[in-house]
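S.K.: model the structure of this input:
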Amino acid sequence: MNQTIINVGLIGYGLSGRVFHAPILTSVPGFHLHTVYETRPENIALINKRYPEAKVVADTDEIFRNENIELVIVATPNHVHFSYAKKALESGKNVLVEKPFTCTSEEADELISIAKKIGKVLTVNHNRRWDGDFRTVEKVIKSNLLGEIVEYEAHFDKFRPEPGVSWKYQKASQASGTLYDLGSHLIDQAQCLFGLPEEVFGYIDVQRKNAEAVDSFEVILRYPDKKVTLKSGMMIREAAPHFSIHGRKGSFIKYGVDIQEEELNNGKIPKECKDWGLEPEVMYGKINTDIEGLHVTGIIESEAGDYRELYRNVYGVLTEGEELAVTAQQARNTIRIIELAEQSSEEKRWMRFE
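M.R.: A predicted model of the protein is given here:
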């Protein structure tokens, strides 16, 4: 039986398009990278080398007007996510937007409304749900190895004392800085595990000299029965645990970050690697808990990470009516939590999630 082919239009071949989209979607059977919008000569050269069958265009309308393209991926700077996604939807396309979804929850609400009205799929690349370490955390919690969770803390720290040249951190603008960049991952993961919080508290700062965009944050999500702390900084030379989870029976501590981004940056492609997303043993997390009256300490072998799962899900939604894993509403709620954290930091008070 012939497999249904989904033609894809990719808008942008910067870091996001080059690392997190093109090599992933082309590793999932059923997707065909049909057209790429890009204007920078060095990026066009890379596209021609890696995806010679893909057409490169300098006008996004060539993607929007092309009736053969069913799925549009928006992999552009954050401040134009909304405008490109809206135009793609209004052109009758299914749309996958790079995170963060939009600059504001109002923009997200408008896109959701359009997608529902025209019956098209709208999703967001919250790919770190398929990090190996997060999949391990998810399994540990769901297996009740720690008992009822009372405290969860996740860090996404780096040591980059100079702001650098990335548009994400170079200057303060809509949806710039680490809260939108890395915070959206941490918030989405917490939402996956625990649902929506009752209240949000935020502390947001610019720590690096000559920096304008936010580069440090701490966001606390209050639930009826647990505290969730999400932190990130760019001045962290000695990293804290990536995950610290404490329950009524025990704790799980995990250092290190999923290896897929590094592998993709090094030019590896999932379909060419049999051991894709497998962490070395030195990165395994440590558990200290009670299991049926026995005190147990040791390591938990990490689950394999696999960003292809998001695209496999999107393919299943488009061809077989599967349920969407990352809903636009979930991504919208992540943006709303970011907004509340910003307001909390400014007003120095807890904000109720509404």
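S.K.: hey, let's count contacts and neighbours off CA atoms from now on
M.R.: OK.
S.K.: now residue 290, what's its secondary structure?
M.R.: Under DSSP: H, G, I helix; E, B strand; the rest coil, residue 290 falls in the strand class.
S.K.: from memory it sits against residue 251, does it?
M.R.: No: taking contacts as Cα atoms under 8 Å, residue 290 lies outside contact range of residue 251: 9.7 Å.
S.K.: more neighbours, the two?
M.R.: The neighbour comparison of residue 290 against residue 251 (other Cα atoms under 10 Å) goes to residue 251, with 21 against 17.
S.K.: state the distance from the more buried one to residue 28.
M.R.: 36 Å (Cα to Cα, to the nearest Å).
S.K.: residue 118 against residue 92, yeah?
M.R.: Yes: under the criterion of Cα under 8 Å, residue 118 makes contact with residue 92 at 7.5 Å.
S.K.: more neighbours: those two, which one.
M.R.: For residue 118 versus residue 92, neighbours defined as other Cα under 10 Å are more numerous around residue 92 (18 against 13).
S.K.: so who does the more buried one touch?
M.R.: For residue 92, the contact set (Cα atoms under 8 Å, 6 or more residues apart in numbering) comprises 118, 120.
S.K.: so it, which state does it fall into?
M.R.: Following three-state DSSP, we place residue 92 in the coil state.
S.K.: burial count for residue 20?
M.R.: Neighbour number of residue 20 under other Cα under 10 Å is 22.
S.K.: do residue 110 as well
M.R.: Quick note: residue 110 (other Cα under 10 Å) scores 12 neighbours.
S.K.: distance of it relative to residue 86?
M.R.: 8 Å.
S.K.: now residue 310
M.R.: Residue 310 is 21 Å from residue 86, by Cα to Cα.
S.K.: more neighbours: these two, which one.
M.R.: Shown here are residue 310 and residue 86; by other Cα under 10 Å, residue 310 has more neighbours (24 against 20).
S.K.: tell me if I'm right that the more buried one and residue 327 touch.
M.R.: No: Residue 310 is beyond contact range of residue 327, at 11.3 Å (criterion: Cα under 8 Å).
S.K.: before we compare anything, build this one as well:
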Amino acid sequence: MNTLIRTAIVGFGSVAEKMHAPLIDVCDSLSLTAVVERHGTKCQEKYPGVQTFRSLEDLLEADVADLIVITTPNEFHFPMAKQCLMSGKHVVVDKPVTIFSQEAEQLNQLAKEKNLVLSVFHNRRFDGDVLTIQKILSEKTLGEVVYLESHFDRFRPEITENWREKDVPGNGITYDLGVHLIDQIVLFFGLPNWIQADIRRQRTGAIADDYFDIQLDFGSIKARATASVLSASPTPRFLIQGKKGSYVKYGLDVQEAKFKAGQKPEGADWGVEPVEKWGKIFHSEGQEARKTEEGDYRIFYQNIAEAIQGKSTLFVTIPQTINVLKIIEASFKSSKEGRRIGKEEGGW
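M.R.: Alright, predicted model coming up:
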């Protein structure tokens, strides 16, 4: 019988409370033992037995965790992850791993030197639609694919008090949603030959970017990743065009809504999408519904546990996320200078 991996969460905001903590709680190989909350004891109230600390330093000094999950604002990811690795702890960082790619490279080197597991919470690799697209591509259902469009549009015309909308490092929608969309596209097609981006602030008084449109070239395939907070009408989450047909999918993976509703991520039907929400494949003979594969964020933490136990290799590696960060950095440069940036200049 394996000893449970003692796990701590640093920061207990919405994403930690609604997603990370429940996922850790249902993972057979992990035990949620501690949390860093500057104020209050919200985690301890939900999970009796969890110790609350007021600082990362206090948590590390107490030595009550083997794995530390960092869910703080982006600007703290690098220094906190570095501090944890230096203390001999395995680390998971909520995306993005760091703001700058060279910081992620430093963390990667440190984790290798200390033989520690370091990964990033790219949970949306385990969205049902992403798993479905991987299957469609591998089966060549659409023939040779020539175009993919990935949207993450919402209607949020009012600026909020969330740190992502304030004048802080790593703010904005590109670092929030862009890393997911680019990570998924790279998962599908590999690294692009060049990118060209348009990143804007569209809402009145916006400090942080709230719109992006990033084009990625893969030779015979073109991809587009875009997100807006001023999209009141439905747009497809995914649109793929191939020489034998097209695939269109509306709506988000069902898991996030379940987390927000406070549902525990357990049971065989956890990530099952209702039939009426399935995407459709269009071809010369007409159209047909395409079953959405079952999404499952639980896979992420199970893989982390198995990597720590030496039973498996990591699904989400730091070199992968470094390339995504380099594409993000190139996107900001492309938008500012109004030009394409190739892989040689971008360094991915």
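S.K.: please state their TM-score.
M.R.: Once superposed, chain against chain, the TM-score is 0.96 (TM-score structural alignment, normalised by the length of structure 2); 344 aligned residues with a Cα RMSD of 1.2 Å.
S.K.: hang on, the earlier thing: mutual contacts of residue 290 and residue 251 of structure 1, please.
M.R.: The contact lists of residue 290 of structure 1 and residue 251 share residue 146, where a contact means Cα under 8 Å, 6+ apart.
S.K.: and the gap between residue 46 of structure 2 and residue 262 of structure 2?
M.R.: 12 Å.
S.K.: centroid-nearest residue for structure 2?
M.R.: Most central in structure 2 under Cα atoms, centre = their mean is residue 122, positioned 3.2 Å from the mean C-alpha point.
S.K.: just to check, it is in contact with residue 315?
M.R.: No: taking contacts as Cα under 8 Å, residue 122 of structure 2 lies outside contact range of residue 315: 9.6 Å.
S.K.: find the nearest non-adjacent residue to the residue nearest to the centre of structure 2, please.
M.R.: residue 95 (6.4 Å; Cα to Cα, 6 or more residues apart in numbering).
S.K.: now the corresponding residue of structure 1 for residue 223 of structure 2, what's its secondary structure?
M.R.: Aligning on TM-score structural alignment places residue 223 of structure 2 opposite residue 228 in structure 1. Of the three states, residue 228 of structure 1 takes strand under three-state DSSP.
S.K.: close enough to count as contact, residue 228 of structure 1 and residue 155?
M.R.: No: in this structure, residue 228 of structure 1 is not within contact of residue 155 by Cα under 8 Å, at 11.2 Å.
S.K.: all strands of the stretch 1-150 of structure 2, in order?
M.R.: In the stretch 1-150 of structure 2, the strands defined using DSSP state E, counting those that start in this stretch lie at 5-10, 30-36, 51-53, 67-70, 90-94, 118-121, 145-151.
S.K.: so which of these is the most surrounded?
M.R.: Of these, the one with the most neighbours on average (mean count of other Cα atoms under 10 Å) is strand 67-70, at a mean of 28.
S.K.: was I right to think residue 243 of structure 1 contacts residue 153?
M.R.: Yes: at 5.8 Å, residue 243 of structure 1 counts as touching residue 153 under the criterion of Cα under 8 Å.
S.K.: who's in contact with the aligned partner of residue 121 of structure 1 in structure 2?
M.R.: Under the alignment (TM-score structural alignment), residue 121 of structure 1 maps onto residue 117 of structure 2. By Cα under 8 Å, 6+ apart, the contact list for residue 117 of structure 2 reads 90-91, 111, 304, 307-308.
S.K.: do residue 241 of structure 1 as well
M.R.: Here residue 241 of structure 1 is in contact with 154-155, 253-256 (criterion: Cα under 8 Å, 6+ apart).
S.K.: cool, residue 317 of structure 1 as well?
M.R.: 323-324.
S.K.: please tell me how far the corresponding residue of structure 2 for it sits from residue 109 of structure 2.
M.R.: With the correspondence set by TM-score structural alignment, residue 317 of structure 1 lines up against residue 307 in structure 2. Residue 307 of structure 2 sits 17 Å away from residue 109 of structure 2, going by Cα to Cα.
S.K.: what about the helices in the stretch 51-200 of structure 2?
M.R.: Assigned by DSSP state H, counting those that start in this stretch, the stretch 51-200 of structure 2 shows helices spanning 56-62, 77-86, 101-114, 128-139, 173, 179-189.
S.K.: can you lay out those as TSV showing distance to residue 14 of structure 2?
M.R.: Formatted as TSV, the helices of the stretch 51-200 of structure 2 follow (distance: least, Cα to Cα, whole Å):
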stretch	distance to residue 14 of structure 2
helix 56-62	19
helix 77-86	17
helix 101-114	24
helix 128-139	22
helix 173	17
helix 179-189	18
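S.K.: cool, thanks, signing off.
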